[in-house]
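Asker: Sequence and predicted structure below; questions after.
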Amino acid sequence: MAVALAGFIGVTGAGTAQGAIPPAPGWNLQWGDDFNGADRTPPSAANWQTDTGHGYPGGPGNWGTGEIQNYTASPDNLSLDGNGNLRITPLRDGAGNWTSARIETQRADFKAPAGGTLRIEGRIQMPNVTGDAALGYWPAFWALGSPYRGNYWNWPGTGEFDIMENVNGINSVWGVLHCGVNPGGPCNETTGLGASRACPGASCQSAFHTYRFEWDRAVTPNELRWYVDDQLFHTVRQNQMDAGTWANMTDHAGYFILLNVAIGGAFPDALGGRTPTAATVPGRPMLVDYVAVWTRGGTPPTDPPPSGSSTLYARTGAGLGDSTGSASSATLATAGGANYDGTPHTPQVFTSSGITRTYNGGATQFDLFVDAGTSVGNGQQVRVSYDRTGDGTWDRTETYEYFATDPVPGYEHYTQARGLKSATGSHGDLVNGKVRIEVWNAIGTGASTLGIGNQSVVRIPFG
C-alpha cells in the first residue's frame, strides 16, 4: 500500500459471508477475526486499531502514497454489516471531499516460526465498481514490519507484504513485496517486486475471493508466496537480494496486518490518470469475511509471552506485582452524578517500577473484577500508562471505554474488549520503566468495588 505499482476455497455471490474461519488441515490457527456482530458496530478493539486522518502523527502526509481521503472511525465508513463481514465504505460529500477507513491489527508479531511457515489469509470482495465509476478506488489487504509502528520513516527497509491490492476496478489482484531502500534497491522501489493476475472465475469486484500470503522458512532459500483462490501467482526468494536486506525485513518482532480502501494516489493515478474524477462513484464498500493467521512446522514463538514476565496483579498497598498477593477489594469513589468519561476522578492507582523488558509488538490486555452493588447507571473506567525509562514521563497512555455494571451484587469482568477510547504516545522497550493502572467511576451516583489480589490482572505487551 506504499507508493507502488504495487485449504478451503470457494467463490460465492456478492455480500455473502461463509461463516466461521474455515479449517486449514495441517496448519495451526494463531489468530483470526470473522467479523461477526451487529450492523454498524465497530470491529473488535481487542483485535484492531483504527487509523484516522491523513497520516500517522509525525509521519509522511497522505499516508506516504498521495491518496486524498480522510480516514475516519465513523460507522458510515467503517463497521460490521450484520451479515458476518467487515465493511469499509469510501464516501464523498457535497464539497467533493472523500472519507474512508483503515484498520490495523493490535498485534504486530506475526512471523514465520524458525524452520516453519506463516500463512496470512483473508476472504474479501473488492468494491463492486468498475470502469470510469471506479477511478481512484484502491482497496488493500497488507502487512507492515513492526518497527514501522511509531517510527513511520523507516519504510521500506522493515518490509511490506501487499497480499491483495487493486486499483480503478480492474479485474486483477496485485501481490507486491517492498523492501530495501527507496528509490531503487533490490526491491525496485517505489514499485516493489510485484505480480498480478485476473481473479479466477468471477471477477475480483463481483464476488468474494480468498487472498493468501505465505512466508516459508522451511525451504532453502526461504520463500514468500502469493495466492488467489489457492492459485500461486507470485514468488520472491531469499537469494533474489543481499543478506542484509533480507535480514532487515525478517529479523524483527514480526508484522501487523492492515485493511483499507484508499482513494486516489500514486498507484491509481499510474493506471488511470489523475484520480478520482467526477465520474467516480462513492459508496461501494470492500467486504471482508475473515482474516486469519496460521503457522505450520518449525518452532512457533511463545504466544502469549510467559506469564511471569507480562502478567501484573493489582495488589493491596497500591502496587502491581507478578504474584497475586492477598485477595481483597478497593473502593472506587462515586462520580457523584458527574461525567468523568476519559478523565480519572479520585482513582485507585496501582504502580510497578524498575521494569526492564522488551516490547513484543502486542497490545495491553486486562481483566478487572468490578461491582457496583445495587447502584444503577455506574460505569468504571481504566487508564494504563507506561513510562519507558522511569523518568516520570508517561510515554504511552491508553484510556479504555468505561464498563457499565449491572445493578445486581456480584463481580463482573471488565476487559480490553470494551475498546480503546484514546491513546497517546507509542510503545517501546522498558528500561527501568514504570507501569501505572488507574481505575475510577466515570459515571453514576454510587461507589463501586474493585477486586484486587488474584481478582484483577493486567497483561502488558512485554517479554
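Answerer: In hand now; what should we look at?

Asker: drop to CA atoms for contacts and neighbour counts, all remaining ones
Answerer: Noted.

Asker: Tell me which stretches of the stretch 1-150 of the chain form strands.
Answerer: For the stretch 1-150 of the chain, the strands defined by DSSP state E, counting those that start in this stretch cover 28-33, 48-51, 70-71, 78-80, 86-88, 91-92, 98-100, 102-105, 114-125, 137-145.

Asker: If I take the first one and strand 114-125, what angle do their directions form?
Answerer: In this case it means strand 28-33. Inter-element angle recorded for strand 28-33 and strand 114-125: 30 degrees (by axes from the mean of the first three to the mean of the last three CA atoms, to 10 degrees).

Asker: Do I have it right that Thr299 meets Pro113?
Answerer: Yes: look at Thr299 against Pro113 with CA atoms under 8 Å: they come within range, at 5.3 Å.

Asker: mind listing the helices for the chain?
Answerer: Counting by DSSP state H, the chain has helices at residues 243-250, 266-272, 307-310.

Asker: Point out the most buried one among the ones you listed.
Answerer: For these, the largest average neighbour count (mean count of other CA atoms under 10 Å) is found in helix 266-272, namely a mean of 20.

Asker: check contacts around the residue positioned nearest the centre of the chain.
Answerer: Note on the chain: the residue nearest the mean C-alpha position is Thr105, at 1.4 Å, using CA atoms, centre = their mean. Thr105 sits next to Asn47, Trp48, Gln49, Phe256, Ile257, Leu258 when contact means CA atoms under 8 Å, 6 or more residues apart in numbering.

Asker: what do you get for Asp162?
Answerer: Taking CA under 8 Å, 6+ apart, one finds Met1, Ala6, Ala140, Phe141, Trp142, Ala143, Trp174, Gly175, Val176, Leu177 in contact with Asp162.

Asker: Now it: closest residue in space that isn't a chain neighbour?
Answerer: Trp142 (4.3 Å; CA to CA, 6 or more residues apart in numbering).

Asker: try Tyr255
Answerer: Once flanking residues are discounted, Tyr255 sits nearest to Gly145: 4.4 Å by CA to CA, 6+ apart.

Asker: and that neighbour, how many neighbours?
Answerer: 28 (other CA atoms under 10 Å).

Asker: ok, it to Thr250 distance?
Answerer: Counting by CA to CA, to the nearest Å, the gap from Gly145 to Thr250 is 8 Å.

Asker: list the residues that contact both of the two?
Answerer: With contacts defined as CA under 8 Å, 6+ apart, the residues shared by Gly145 and Thr250 are Thr158, Gly159.

Asker: Go ahead and confirm Ala134 touches Thr280.
Answerer: Yes: under the criterion of CA under 8 Å, Ala134 makes contact with Thr280 at 5.5 Å.

Asker: the strands in the stretch 151-300 of the chain, which residues?
Answerer: Counting by DSSP E, counting those that start in this stretch, the strands of the stretch 151-300 of the chain are 160-165, 173-178, 193-197, 209-216, 223-228, 231-237, 255-263, 286-299.

Asker: second one coming, line it up with the first:
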Amino acid sequence: MTVSRTGWRRLRVAAISFAVAVGGAVVAAPPDAHAGLPAVPAGWTQVYGEDFNGAAGSGLNTGNWLYDLGHGYPGGAANWGTGEIENMTNSTQNVYLDGSGNLVIKPIRDGAGNWTSGRVETQRTDFAAPAGGKLRLEGRLQQPNVSGAAAAGYWPAFWTLGAAARGTGASGWPGIGEIDLMEDINGRSSEFATLHCGVAPGGPCNEYTGLGSGERACGGCQTGFHTYAMELDRSTSPEQIRWYLDGNNFFTVNANQVDATTWNNATHHGFFMILNVAIGGSFPGAFGGGPTGSTVSGVPMIVDYVAAYTAGGGGGGGGGGKAVKNANGLCLDVRSSGTANGTPIQIYTCNGTTAQQWTYVEAGTTLHVLGKCADISGGGTANGTKIQLWDCNNTGAQVFIHRADGSYYNPQSNRCLDDPAGSTTPGTQVQIWDCNGQSPQNWTLPV
C-alpha cells in the first residue's frame, strides 16, 4: 500500500496537484461482472486465475485464499502499521461472493461507531517473474462507489507483498518488496501505483512514500469495472515494473533507479496478492482525513477476477522438468520460487511454475530444480530433519532413490522423503522420516 499496511510507514508526505469533482455519496448497484476469466494474452501462460464464482453470500475458497484478521499481522505492528482503524474479519457480512461472479469487500460501521471490513490474501506466495522472463498480475474491479464527505477515510486497494512477509509479520518491509497495483483514498476517483523497497525511512526508494506514480485520474473507476495490472519484466535491460489501467501503461519504474541489491531484494522472488478495504489511516489523512460522522457505511469494493501470468524465461510450466506429486495431490515445491541456499522445500498446490519443475538426474539419485538440488538440512539423519534447496554437491544429503513403492529413499539417513503427518496444508516443509510405505511417502517420478 502507498502508506504501508505491513507495519512501518506512517505518512505520505506530499499531496499531488490533482483536480477532482467533489460531490455527495453515490451508491449504485454494481455493473454486470465480466463473463469469466479473460482470454490469456498472446505470449503469456496463465499460472493462476480466480473468477469468484460461488453461491450468493458464501465465503471465499480457503484453499486459494486466507483471511487477515484483526488489526495487524501476528507479531506485526498495530493497525497494520498505517493507523487504519477497522477490524478485519472473515464474516460474510464483510467479505462474500455475490452469486454473479464477484467478490465483495464491504466496510461496515456499527451503532457504536466501530468499523469492520475485509482483507484477503492468496494462499500462493510464488507469483514470480522467471529469470529472463515476465510476470503479469491483473485484476478487474470497481472501487467503492462513494465520494465527497461520505467517502472520507475509505481506502480500497489491490496490491502485493514479497513472499517473505508471510508468517513474519512483514518484519522485513520494505526491503522484501511491495507492489501496489491500485489504491484510492477518500473516493477521489483516482488511483496510485507504487513500488516500495529498500529501507525506511528514506533510503533509495524514498520511503515511506516509495517510488510512485502520484495520483492519477481514474474516471468512472467508482461507477464501473476497470482493469488494473502490473508487469515485472526481467527480459529487458534495465528490468522494469510497468503499471496499466485498462491496458494503458501509465507508469514505469526502471531497475537502474535504485542499486542492484535493493532491486533484486524487492523483485527477484515470489509475491502474494492482497485485496482489502481499509478505513482511516495516514494515507487518507494526507488527503483530508477520515472517517467522520458523514462517512457512509457499507459501500463495497467489488472484484470480478484476479489472474497471474508468466512469459519467457522458462516460466509458466517450462524449464524442462516435471512435477513431483504426493499421494495427497500436492506437489513438491520450492517456497516462493526462491533460489537461495536453505530455501525450504514444501508441499504446495500444483501450479506448473518453475519451482515445481523437477528433474531426476546424476544416475537417477538426485532431485534438481531451479539449478540446485533437494538437500537434507545440515546433512542430518534424524527423523524430522527438514528438506531444503542447496547447491548440488554430490553429498549423501542429496541422494534420493525413487523406489517401487513411490518413496524417495536416502541411504545416508536410512530414511525417506516424507510429508509431515500426511499434511494437506500448502506450505508445509517436507522432511525425512522412517520409511513406512504409507501415502505421505508416496511421490511420483518426474519423467
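Answerer: Cool, got the structure. In this text, all values refer to a predicted model and were calculated from it rather than measured experimentally.

Asker: Now the TM-score, please.
Answerer: After superposition, the two chains reach a TM-score (TM-score structural alignment, normalised by the length of the second structure) of 0.69; 345 aligned residues with a CA RMSD of 3.5 Å.

Asker: picking that back up, of all the strands of the stretch 151-300 of the first structure, which lies closest to Ala442 of the first structure?
Answerer: For those, proximity to Ala442 of the first structure was assessed by CA to CA; strand 255-263 is nearest, at 32.3 Å.

Asker: still on that earlier bit, which one's more surrounded, Thr299 and Pro113 of the first structure?
Answerer: Pro113 (19 against 13).

Asker: residues contacting the more buried one?
Answerer: Residues in contact with Pro113 of the first structure (CA under 8 Å, 6+ apart) are Arg217, Thr295, Gly297, Gly298, Thr299, Pro300, Pro301.

Asker: which of those residues does the second structure keep?
Answerer: Retained in the second structure by both residues aligned by TM-score structural alignment, their matches' CA atoms under 8 Å are the following of the contacts of Pro113 of the first structure: Arg217, Thr295, Gly297, Gly298, Thr299, Pro300.

Asker: that older thread, buried ones among the contacts of Pro113 of the first structure?
Answerer: For the contacts of Pro113 of the first structure, a burial check counting by 16 or more other CA atoms under 10 Å picks out Arg217, Thr295, Gly297, Pro300.

Asker: of all the residues you listed, which comes closest to Cys204 of the first structure?
Answerer: Nearest member of those to Cys204 of the first structure, counting by CA to CA, is Thr295, at 26.8 Å.

Asker: I'd like the distance between whichever residue in the second structure pairs up with that closest one and Ile279 of the second structure.
Answerer: Matched to the second structure by TM-score structural alignment, Thr295 of the first structure sits across from Thr310. As judged by CA to CA, Thr310 of the second structure and Ile279 of the second structure stand 33 Å apart.

Asker: Nearest to Asn97 of the first structure among the contacts of Pro113 of the first structure?
Answerer: Thr295 (41.7 Å).

Asker: Pull the contacting residues for that closest one.
Answerer: When contacts are taken as CA under 8 Å, 6+ apart, Thr295 of the first structure is in contact with Trp27, Asn28, Leu29, Gln30, Ala112, Pro113, Gly116, Thr117, Leu118, Arg119.

Asker: which residues touch the aligned partner of the second one in the second structure?
Answerer: Mapped onto the second structure by TM-score structural alignment, Asn28 of the first structure lines up with Thr45. If a contact means CA under 8 Å, 6+ apart, then Thr45 of the second structure has Tyr309, Thr310, Ala311, Gly316 as its contacts.

Asker: count of neighbours near Gly75 of the second structure?
Answerer: Applying other CA under 10 Å, we find 12 residues neighbouring Gly75 of the second structure.

Asker: That one maps to what in the first structure?
Answerer: Per TM-score structural alignment, Gly75 of the second structure is aligned with Gly58.

Asker: which residue in the first structure lines up with Leu245 of the second structure?
Answerer: Leu245 of the second structure maps onto Val228 in the first structure, by TM-score structural alignment.

Asker: Pull the number of nearby residues for the residue lying closest to Ser282 of the second structure once chain neighbours are set aside.
Answerer: In space, and not counting its chain neighbours, Ser282 of the second structure is closest to Leu11: 5.1 Å by CA to CA, 6+ apart. Other residues lying near Leu11 of the second structure total 20 when counted by other CA under 10 Å.

Asker: so Leu11 of the second structure makes contact with Phe287?
Answerer: No: using CA under 8 Å, Leu11 of the second structure is not in contact with Phe287; the gap is 10.5 Å.

Asker: The aligned residue in the first structure for Gly175 of the second structure: neighbouring residues, count only.
Answerer: Superposed on the first structure with TM-score structural alignment, Gly175 of the second structure falls opposite Gly157. Residues near Gly157 of the first structure, counting by other CA under 10 Å, number 23.

Asker: need the contact list for Gly157 of the first structure.
Answerer: With CA under 8 Å, 6+ apart, Gly157 of the first structure has these contacts: His178, Cys179, Gly180, Val181, Thr245, Asn248, Met249.

Asker: which non-adjacent residue is nearest it?
Answerer: Going by CA to CA, 6+ apart, Gly157 of the first structure has Gly180 as its nearest residue, at 4.5 Å.

Asker: Check the gap between that neighbour and Arg225 of the first structure for me.
Answerer: With CA to CA as the criterion, Gly180 of the first structure and Arg225 of the first structure are 18 Å apart.

Asker: do Gly254 of the first structure as well
Answerer: From Gly254 of the first structure to Arg225 of the first structure the distance is 17 Å (CA to CA).

Asker: quick one, which of Ala134 and Thr280 of the first structure is more surrounded?
Answerer: Shown here are Ala134 of the first structure and Thr280; by other CA under 10 Å, Ala134 has more neighbours (26 against 19).

Asker: about what we covered before: could you tell me which of the contacts of Thr45 of the second structure remain contacts in the first structure?
Answerer: On the basis of both residues aligned by TM-score structural alignment, their matches' CA under 8 Å, what survives of the contacts of Thr45 of the second structure in the first structure is Tyr309, Thr310, Ala311.

Asker: Go ahead and confirm the last one touches Lys134.
Answerer: Yes: contact criterion CA under 8 Å: Ala311 of the second structure and Lys134 qualify, at 5.1 Å.

Asker: between those two, which one's more packed in?
Answerer: Neighbours per residue (other CA under 10 Å) separate Ala311 of the second structure from Lys134, with Lys134 holding more: 26 against 23.
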